[in-house]
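Peer 1: Would you be able to build a 3D model of this:
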Amino acid sequence: MFETIRYDVSDGVAYLYLNRPDKLNAFIAQMNKEVKEAVKAASSDEQVRCLVISGEGRAFCSGQDLAEVDEKMDHGQVLRNHYGPMIKQIRQCEKPIIAAVNGVAAGAGFSLALACDFRLVSERASFINAFIHVGLIPDSGNLYYLTQLVGQAKAAELSILGEKVSAASAVEIGLANQLIGEDNWGKGVNDFATRIACLPTKAIGLIKRSLKAASTLSFEEYLEQEAQGQRIAGLTKDHREGVTAFMEKRKPVYSGR
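Peer 2: A predicted model of the protein is given here:
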């Protein structure tokens, strides 16, 4: 089905692997398209309750494949036609998305990781806003997410100096959620994803809506958004299961509905 990515579903978790390891999983237009299609498939699949995005080989994603770049290219149109639709599809997904950053995440690869809800990093992981090194600005939603995570001053530093951020430093500055040792990488990612997949999926989607709204609405508008979201959450089977489990003093078993 896909040529530049690998997509599998197991035990409620969809795994999307960027699959151009000989090119450090650098983006080409087809990969943008296939990532968008896979995220859309995960969004509509009732069996999927969590999505993990990672890279094959030793890199997460090294950014744009410069072999596809020429001096006549309209970089704005590339964003409008390829990167923008991919990032929008990720943002529209109401299921939790984990970036499992197994190696370098540079340029648009950094942007891809930023667009996810969680970032797990291996000891070999690193982040670099490499755009400045080729005379470009961070794109694919990069600064939109980066400033929210680390603040404007740190975002400016990372973007203008273009220095590499190690895995440990990424956790320290709030760029990544968790550092997982190499000897436990696969299991650690799977355990984290499984834990997320067992939570009330609809409630997570509503939390994601609220997080987006919090940065754009007035306080009064946000309270109304909150009330609407809570009404929807209160009608879910998972809410009823949570209350019943609490009353029966047992662990809830959520279905994602």
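Peer 1: all contacts plus neighbour counts: C-alpha atoms, from now on.
Peer 2: Noted.
Peer 1: For the stretch 151-257 of the chain, just list every one of the helices.
Peer 2: Taking DSSP state H, counting those that start in this stretch as the criterion, the stretch 151-257 of the chain contains helices spanning 152-161, 167-172, 185-197, 201-214, 219-234, 237-247.
Peer 1: tally of neighbours for residue 37?
Peer 2: Neighbours of residue 37 under the rule other Cα atoms under 10 Å: 15.
Peer 1: To check against the first, give me the structure of this:
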Amino acid sequence: MAELLEASRTVQQDDSLGALVVAANGPVWSSGGDPNALQSGFGPGADASYLVHREKIGGENGLGDLSDQAIEFDALGIGAWLTAYLQCEKPLIAAIDGVAVGGGFALALAHDVRVISDRARFMPAFNGLGVGPELGASWTLARLVNPSRAASIIMTNTWVDADEALASGLANLTVTSADLLATAVDYGARISARPLPQVLAAVRALREAAGTTLEQRLALEWDARRASAGPA
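Peer 2: Take a look at the predicted model:
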């Protein structure tokens, strides 16, 4: 996540770069966090802000360290990573081949565009792990699909295949696995050919189109997670 944040900052600061395409090597786009590795930070009474702002996601290129006192008042937790990632106002394009689960599912939803392969599959996984949504999934999913369907997907841990993802609006475009990366890069190139100020203005307006802000929803999720989350 620190490396992905560094890439987003590079794209934001370089006017010769018009978009960021996030792909994966292999059949898994992202399986999310490892519950065993994160267990000590997410149980009742634990404060995962230490994992976020210290060794796990912090570091030279990641989120900055917070003092112990600042962590006590940390309102966003892991959501702070997402707000930093979205400071890149160039279009963020997820090229998804295979599964995106848990935090990986939430990360996919946070992108402006999702180009997926015909073997892509999505699942929230939060309920199965005994935790609540993270990285804004409760906000982004309800914006992409209707709120009733979003509630069903999150509450029942429903798998969403490529056909449903496209039909519901979760995905923008479906292609074969072999064509995925080239299609996503071409999508980014077509956007990059547009005047940069207009692209930045469109991205900013689209991300703020809903009533409740993402940061407000991130804070709500983090409060709920710290209060009740624990490993399954």
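Peer 1: Tell me how the two chains score on TM-score.
Peer 2: Scored against TM-score structural alignment, normalised by the length of the second structure, the superposed chains reach a TM-score of 0.74; 186 aligned residues with a Cα RMSD of 2.0 Å.
Peer 1: With mean neighbour count as added columns, please give the helices of the stretch 151-257 of the first structure in CSV.
Peer 2: CSV is the format used below for the helices of the stretch 151-257 of the first structure (neighbours: other Cα atoms under 10 Å):
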stretch, mean neighbour count
helix 152-161, 16
helix 167-172, 18
helix 185-197, 17
helix 201-214, 18
helix 219-234, 14
helix 237-247, 15
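Peer 1: can you put those in JSON lines and add distance to residue 87 of the first structure?
Peer 2: What follows is the helices of the stretch 151-257 of the first structure, written out as JSON lines (distance: least, Cα to Cα, whole Å):
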{"stretch": "helix 152-161", "distance to residue 87 of the first structure": "19"}
{"stretch": "helix 167-172", "distance to residue 87 of the first structure": "22"}
{"stretch": "helix 185-197", "distance to residue 87 of the first structure": "21"}
{"stretch": "helix 201-214", "distance to residue 87 of the first structure": "15"}
{"stretch": "helix 219-234", "distance to residue 87 of the first structure": "24"}
{"stretch": "helix 237-247", "distance to residue 87 of the first structure": "29"}
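Peer 1: Figure out which of these is closest to residue 98 of the first structure.
Peer 2: helix 185-197 (7.4 Å; Cα to Cα).
Peer 1: wait, what's in contact with the residue nearest the centre of the second structure?
Peer 2: Closest residue to the average C-alpha location of the second structure: residue 107 at 1.7 Å, with Cα atoms, centre = their mean. Contact analysis of residue 107 of the second structure by Cα atoms under 8 Å, 6 or more residues apart in numbering lists 135, 137.
Peer 1: which SS state does it fall under?
Peer 2: helix (DSSP: H, G, I helix; E, B strand; the rest coil).
Peer 1: Can you list the residue ranges for strands in the stretch 1-150 of the first structure?
Peer 2: With strands called from DSSP state E, counting those that start in this stretch, the stretch 1-150 of the first structure shows them at 5-10, 13-18, 50-55, 59-61, 97-101, 104-106, 118-122, 126-128.
Peer 1: most packed of these?
Peer 2: Of all the strands of the stretch 1-150 of the first structure, strand 59-61 carries the top mean neighbour count, a mean of 31, counting by mean count of other Cα atoms under 10 Å.
Peer 1: Give the aligned range of that one in the second structure.
Peer 2: Per TM-score structural alignment, the counterpart of strand 59-61 of the first structure in the second structure is residues 28-30.
Peer 1: quick one: which of the strands of the stretch 1-150 of the first structure is nearest residue 185 of the first structure?
Peer 2: With Cα to Cα as the measure, strand 118-122 is the member of those nearest residue 185 of the first structure (6.5 Å).
Peer 1: For stretch 101-111 of the first structure, measure first residue to last.
Peer 2: For stretch 101-111 of the first structure, the first-to-last residue distance is 12 Å (Cα to Cα, to the nearest Å).
Peer 1: start and end residues in the second structure for that stretch, please.
Peer 2: Stretch 101-111 of the first structure maps onto residues 96-106 of the second structure, going by TM-score structural alignment.
Peer 1: for stretch 147-155 of the first structure, same thing?
Peer 2: Using TM-score structural alignment, stretch 147-155 of the first structure pairs with 142-150 in the second structure.
Peer 1: gap between that stretch and the chain center?
Peer 2: Counting by Cα atoms, centre = their mean, to the nearest Å, stretch 142-150 of the second structure is centred 16 Å from the centre of its parent chain.
Peer 1: now what about it, what contacts it?
Peer 2: With contact meaning Cα under 8 Å, 6+ apart, stretch 142-150 of the second structure is reached by 138, 141, 151, 168-170, 210.
Peer 1: again, only this time at 7 Å
Peer 2: With Cα atoms under 7 Å, 6 or more residues apart in numbering as the test, stretch 142-150 of the second structure has contacts from 141, 168-170.
Peer 1: orientation of the longest helix along the second structure relative to helix 196-207 in degrees?
Peer 2: When the second structure is parsed with DSSP state H, its longest helix is helix 214-228. Helix 214-228 of the second structure and helix 196-207 are oriented at 40 degrees to each other (axes from the mean of the first three to the mean of the last three Cα atoms, to 10 degrees).
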